[in-house]
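In: I'll drop the sequence and a predicted model, then ask my questions.
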Amino acid sequence: MKYKKRTITLILLACSLTFAWAATPEKTTRITWTTYEKGMAMAEKQNKKIFLYFHADWCTYCKKMELTTFKDKGIIDYLNKNYIAITVDSDREKKIASRFGVRGLPTTWFLKSDSGKLSSMPGYIDANRLLTILKFINTESYEKMSYQDFKATL
């Protein structure tokens, strides 16, 4: 009887610990990407700017950006907190790529929450540069100063 009581207690304790661990919010360790359609709707609803990343499977610099820039903790945290991050495979979604005039990869667009175009950048962007650009756009500093002046304030 004593053995059964101890076993039941241990099982209940293990279950409690498992549920407590599962309920603990995990810090995101990657960018929360979404699709174009979902992202556009989310951005308007949440009033967040849009980070729109065009890529393709065969693109060497896209892979480099995905393995370096998009693995950077500062980029992950800032994008997830301040932007709706949308990824578009330009080979699979040619109409969207055409709508944004994508001619080379990777290409990154920055949009207002209402999907109005702010700016685009072709090519690979390293983490330090991208974080500065994300802050420049998110804080709407482009309305008050040049990018060079903004960089000087950091």
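Out: Structure's in. What do you need? Residues are numbered from 1 along each chain as shown.

In: C-alpha from now on. contacts and neighbour counts both.
Out: Noted.

In: Okay, and residue 129 sits in which element?
Out: Using DSSP states H and E, residue 129 maps to helix 127-138.

In: Centre of the chain to the helix or strand just after that helix, how far?
Out: Using DSSP H and E, the helix or strand that follows helix 127-138 in sequence is helix 147-153. On the basis of C-alpha atoms, centre = their mean, to the nearest Å, helix 147-153 sits 24 Å off its chain's mean C-alpha point.

In: next up, a second structure to put side by side with the first:
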Amino acid sequence: MPRLTALVGLILLSLLVWTPVQAAEGGIHWLDYPAAAAAQKKQAKPMLIYFHLPYCYRCKEMKIRVYSQAAVIDKLNRDFIAAKVDADKDKATTKLFNSQYTPTYVFLNAAGKEVYRDKGVIGVERFLGLLDYISTQAYKKQSLDKFMKGH
């Protein structure tokens, strides 16, 4: 009986880990910054530029807890152009956007102008709120904190 319970628990755990990515068509459609900049010229979408390092524990936490969630994946893929920048490998883009911390999130409006930036680990609910804040252009009218209180 303990073996059966352990097996059922393992199956349930694997489903929890596997389901969000499967539900969102294979994850976020990340581009490198040059490809994202080219895509933004063709599409009228805001851009998220995500500065990370492969060995950054905060970046790994974002990948596991936030970027694996179906709601985040769907919203980013639908409403944003998503650029992922390795701060060690793409020093030119890192310098261009003055990113000195990982993870850093730089949001550009559809015209390519920076409208918001944040850093560190952000929980799923706040990250989804942040995506709404940018995609609805609420940043033109109010602070993120005020937006989140009414959201």
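Out: Looks like it came in fine. Remember, it's a predicted structure, so these values are computed and weren't measured experimentally.

In: Quick check: TM-score for this pair?
Out: Scored against TM-score structural alignment, normalised by the length of structure 2, the superposed chains reach a TM-score of 0.80; 129 aligned residues with a C-alpha RMSD of 1.4 Å.

In: what's the mean gap between the helix holding residue 129 of structure 1 and the aligned bit of structure 2?
Out: Compared with structure 2 after fitting, helix 127-138 of structure 1 deviates on average by 0.6 Å (mean C-alpha distance after the TM-score superposition for structure 1).

In: Structure 2: matching residues for that helix?
Out: Mapping helix 127-138 of structure 1 onto structure 2 (TM-score structural alignment) gives residues 124-135.

In: Excluding its own residues, what touches that stretch? List them.
Out: 46, 65-66, 69, 71-72, 75-76, 79-80, 107, 109, 116, 139, 144, 147-148, 151 (C-alpha atoms under 8 Å, 6 or more residues apart in numbering).

In: Just tell me what residue 112 of structure 2 corresponds to in structure 1.
Out: Aligned partner of residue 112 of structure 2 by TM-score structural alignment: residue 115.

In: what's the neighbour count on residue 66 of structure 2?
Out: 20 (other C-alpha atoms under 10 Å).

In: Trace it over to structure 1, please.
Out: So, by TM-score structural alignment, residue 66 of structure 2 is matched to residue 69.

In: Ignoring the adjacent residues along the chain, who's closest to that match?
Out: Leaving out its chain neighbours, the residue that sits closest to residue 69 of structure 1 by C-alpha to C-alpha, 6 or more residues apart in numbering is residue 127, at 4.5 Å.

In: what about that neighbour, how many neighbours?
Out: 19.

In: my read is the match of residue 112 of structure 2 is in a strand, agree?
Out: No. When DSSP: H, G, I helix; E, B strand; the rest coil is applied, residue 115 of structure 1 is found to be coil, with no strand at that position.

In: Could you report the separation of it from residue 126 of structure 1?
Out: The spacing between residue 115 of structure 1 and residue 126 of structure 1, counted by C-alpha to C-alpha, to the nearest Å, is 25 Å.
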